[in-house]
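Trainee: My questions are about this predicted structure, shown below with the sequence.
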Amino acid sequence: MRLSLAFGLCTFAFLAGCNPTTVSDSADFGRFEGDIVASWAENGRDMVLRDTFRYVDSANREWTAPAGSVVNGASIPAAFWSVIGGPFEGKYRNASVVHDVGCDEMRQSWKDVHKMFYEACRCGGVDDSQAKMMYYAVYHFGPRWEPMAETIVQSVDAGNGQTVLQEVASQRMARIDPPPPTAEEIQQVEAFVAEENPHPEAIRELDRYQLHRRSGHGDRRDRISSTSDRSRDFASRWDNQERAVRSYHRGSSRSGLQPATEDAVIAKVREHVEQQTGELRPAVYTVEPGRDAYRVSVQYVHEDEQGQVVADEGGLSTALVSGEGKLIEFVNGR
């Protein structure tokens, strides 16, 4: 890695290419082309690519991160950073760059983009067990997108030099992420990878429902089970408390909305969270009315060992609910 500092701008570049000493069983994990040359953005958190960078996967498919792309590791669930390291640390930096761009562009399926991330991690020298844990993290907790039909209003030529406004059916790619992982789920993923050394296909097949119900081994299983029991107890108490609070404030709303409207918007977002997790998930929901949709901030919480309610690490989602009550976006980390 080459690091230089000039005029307050931090630019870094590091050689790209698979290290053959890290690839087991002669597996082909593709190759990187070029160096990553980037500089810090003004916000001090993002990096801006100065040169185009590419990864070619095992099927000879090119994944390009064009010059000018903004990367920050947000495509990797932040709750896992304490386990695997930050996106600009260690051997998965190259993989995190092309993964960020793939998730931002949404041109390929989310399944293909996450599979590419796993191969790129292995290509970059990440060891097998850590790469598998990272693959589980992005595949089951990372960004997802799907086509969504919508109606837009646009100007249409009506002849004689006149234009009229007309409703037109359109389609866009919408981010509909699963909720971020809990601390218990991270422990469960670590146990799954350590105990079974799963094939990538097995990683894809073990969804979070099955992860919760998986039988672990020995002391690790007992610790996870005890933690999960405490979490479920807190979730039940939190849910009852929140229902009581909403009932008490039935005549008013912090967002300025009619209480019934605010409740309906929150219920739509909660429905997504609980469908994805298969259980109650304690969180604080804040609704902000917008021009075309309601913006809902979801801050997940848990109870620490001292019995205090604290925010989950990396536990923030933002949802958009249309005026018709449809969930049109759900994005983690912002």
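Mentor: Structure's in. What do you need? Residues are numbered from 1 along each chain as shown.
Trainee: C-alpha only now, for contacts and for neighbours.
Mentor: Will do.
Trainee: what's the neighbour count on residue 138?
Mentor: Neighbour count for residue 138, taken as other Cα atoms under 10 Å: 23.
Trainee: That one reaches residue 78, doesn't it?
Mentor: No - using Cα atoms under 8 Å, residue 138 is not in contact with residue 78; the gap is 10.3 Å.
Trainee: what's stretch 158-174 in contact with?
Mentor: Applying Cα atoms under 8 Å, 6 or more residues apart in numbering, the external contacts of stretch 158-174 come out as 106, 145-157, 328-329.
Trainee: Go again with 10 Å.
Mentor: Under the criterion Cα atoms under 10 Å, 6 or more residues apart in numbering, residues 105-107, 144-157, 328-331 lie in contact with stretch 158-174.
Trainee: Sort out which of the residues you listed are buried, if you could.
Mentor: Using 16 or more other Cα atoms under 10 Å as the burial test, the contacts of stretch 158-174 include 106, 144-145, 328-331 as buried.
Trainee: what's the farthest-apart pair in those?
Mentor: Pairwise distances across these peak at 15.7 Å for 106 and 328 (criterion: Cα to Cα).
Trainee: Next one for the comparison:
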Amino acid sequence: MSKAILFAFCIFFPLPAVAQLYFGEFGGGPSGEFRDGDPWQEFVLDKEFEFLDPNGLRWATPSGAAVNGASIPPMFWSLIGGPFTGKYLKASVIHDYYVVNRTRTAHDTHRNFYYGMRANGVSSWQAKTMYWAVRTFGADWDLSRPVAKQDGQASNINISGNFDPQQYSAAIARQSLLEVARNLKTSDGETLRMVFGGPVEATLDAIDDDAFATQRTLAIYAPLLINDSNSDFKTVLFNFSG
């Protein structure tokens, strides 16, 4: 095919553009200030901060709310950054508020955290690593027919299945952290794990399933690993980041 014909073909039959994924959008901000807190620094909002997720659902943290990033397991901060560093801040402000108030399901709250990170430019592998962390070791709860109070807040919230990050830190370092983080980083967020049947694609549903399986595994084996002096979490993190 001559160059002239090829040029004409490209003009009249352009190749379809790759659609850019939409993860939602923040309504500006957040506006507020950092204050000393216990045990970590807090960010206090001086006006409402909102996020519209890709499904059109509005998430809002009200003015006066104080968040400290603790909804993200602190032991992961040294791996890929703290909740208030870089591009995590916006997603962390929304995530923290809903983890504390629990007016929506744990699944939707953590999934929205992933959307918020991606909407603010966090890379695929980092956002999925953080999502895996909160799904595996973050807070979990059930909503039992929320009934609105007179002030409009939801009530009747049952809380269950919250793993203590400190208790299981050795087990994470030994069995899961490096495998998941390295697979996601080296595949640019495409591969969650390598198994005998081939790579496990790092879809959000696959991360949910892996989080549940990891919880069950740690519930059985964590006590043995915690007493293993070779399972020092900080050492593993240092080796990974270096």
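Mentor: Good, I have the coordinates. In this text the structure is predicted, and so the values were computed from the model without any measurement.
Trainee: Any chance you could compute the TM-score here?
Mentor: Superposed pair, TM-score by TM-score structural alignment, normalised by the length of structure 2: 0.67. Supporting alignment: 187 aligned residues with a Cα RMSD of 2.9 Å.
Trainee: Mind telling me what residue 42 of structure 2 corresponds to in structure 1?
Mentor: In structure 1, residue 42 of structure 2 lines up with residue 46, judged by TM-score structural alignment.
Trainee: Count residues in the vicinity of the closest residue to that match other than its chain neighbours, would you?
Mentor: Using Cα to Cα, 6 or more residues apart in numbering and skipping residues adjacent in sequence, the residue nearest residue 46 of structure 1 is residue 72, 4.8 Å away. By other Cα under 10 Å, 18 other residues sit near residue 72 of structure 1.
Trainee: how about residue 91 of structure 1, what's its match in structure 2?
Mentor: Matched across to structure 2, residue 91 of structure 1 falls on residue 87, judged by TM-score structural alignment.
Trainee: so who does that match touch?
Mentor: By Cα under 10 Å, 6+ apart, residue 87 of structure 2 lies in contact with 81, 116-123.
Trainee: 7 Å instead, please
Mentor: For residue 87 of structure 2, the contact set (Cα atoms under 7 Å, 6 or more residues apart in numbering) comprises 120-122.
Trainee: got JSON lines for those, with neighbour count, secondary structure and distance to residue 182 of structure 2 too?
Mentor: JSON lines is the format used below for these (neighbours: other Cα atoms under 10 Å; DSSP: H, G, I helix; E, B strand; the rest coil; distance: Cα to Cα, whole Å):
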{"residue": "120", "neighbour count": "18", "secondary structure": "coil", "distance to residue 182 of structure 2": "23"}
{"residue": "121", "neighbour count": "13", "secondary structure": "coil", "distance to residue 182 of structure 2": "20"}
{"residue": "122", "neighbour count": "18", "secondary structure": "coil", "distance to residue 182 of structure 2": "17"}
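Trainee: Tell me which of these you also see in structure 1.
Mentor: Among the contacts of residue 87 of structure 2, the ones still in contact in structure 1 (both residues aligned by TM-score structural alignment, their matches' Cα atoms under 7 Å) are 120-122.
Trainee: Just give me the residue closest to the centre of structure 1.
Mentor: Taking Cα atoms, centre = their mean, the centroid of structure 1 lies closest to residue 142, which sits 3.3 Å from it.
Trainee: list the contacts for whatever residue of structure 2 lines up with that residue?
Mentor: In structure 2, the residue matched to residue 142 of structure 1 (TM-score structural alignment) is residue 138. Residues in contact with residue 138 of structure 2 (Cα under 7 Å, 6+ apart) are 71-73, 162-163.
Trainee: Let's see if you can find the most crowded of those residues.
Mentor: Sorting these by how many neighbours each has (other Cα under 10 Å) puts residue 72 first, at 26 neighbours.
Trainee: corresponding residue for it in structure 1?
Mentor: Correspondence of residue 72 of structure 2 to structure 1, assessed by TM-score structural alignment: residue 76.
Trainee: cool, and residue 205 of structure 2?
Mentor: Aligning on TM-score structural alignment places residue 205 of structure 2 opposite residue 201 in structure 1.
Trainee: Secondary structure class of that match, three-state.
Mentor: Three-state assignment for residue 201 of structure 1 (DSSP: H, G, I helix; E, B strand; the rest coil): helix.
Trainee: And it, how close does it get to residue 190 of structure 1?
Mentor: 17 Å (Cα to Cα, to the nearest Å).
Trainee: Check residue 226 of structure 1 too.
Mentor: If you go by Cα to Cα, the gap between residue 226 of structure 1 and residue 190 of structure 1 works out to 16 Å.
Trainee: hang on, the earlier thing: can you get me a residue count around the match of residue 42 of structure 2?
Mentor: Residues near residue 46 of structure 1, counting by other Cα under 10 Å, number 17.
Trainee: Can you give me the buried ones in stretch 197-204 of structure 1?
Mentor: 198, 203.
Trainee: quick revisit: how about CSV for the contacts of residue 138 of structure 2, with secondary structure and distance to residue 53 of structure 2 added?
Mentor: Formatted as CSV, these follow (DSSP: H, G, I helix; E, B strand; the rest coil; distance: Cα to Cα, whole Å):
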residue, secondary structure, distance to residue 53 of structure 2
71, coil, 19
72, coil, 19
73, coil, 23
162, coil, 25
163, coil, 27
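Trainee: could you pull out the strands for structure 2?
Mentor: Here structure 2 has its strands, by DSSP state E, at 25-26, 32-35, 42-45, 49-52, 58-61, 66-67, 141-143, 157-159, 191-195, 198-201.
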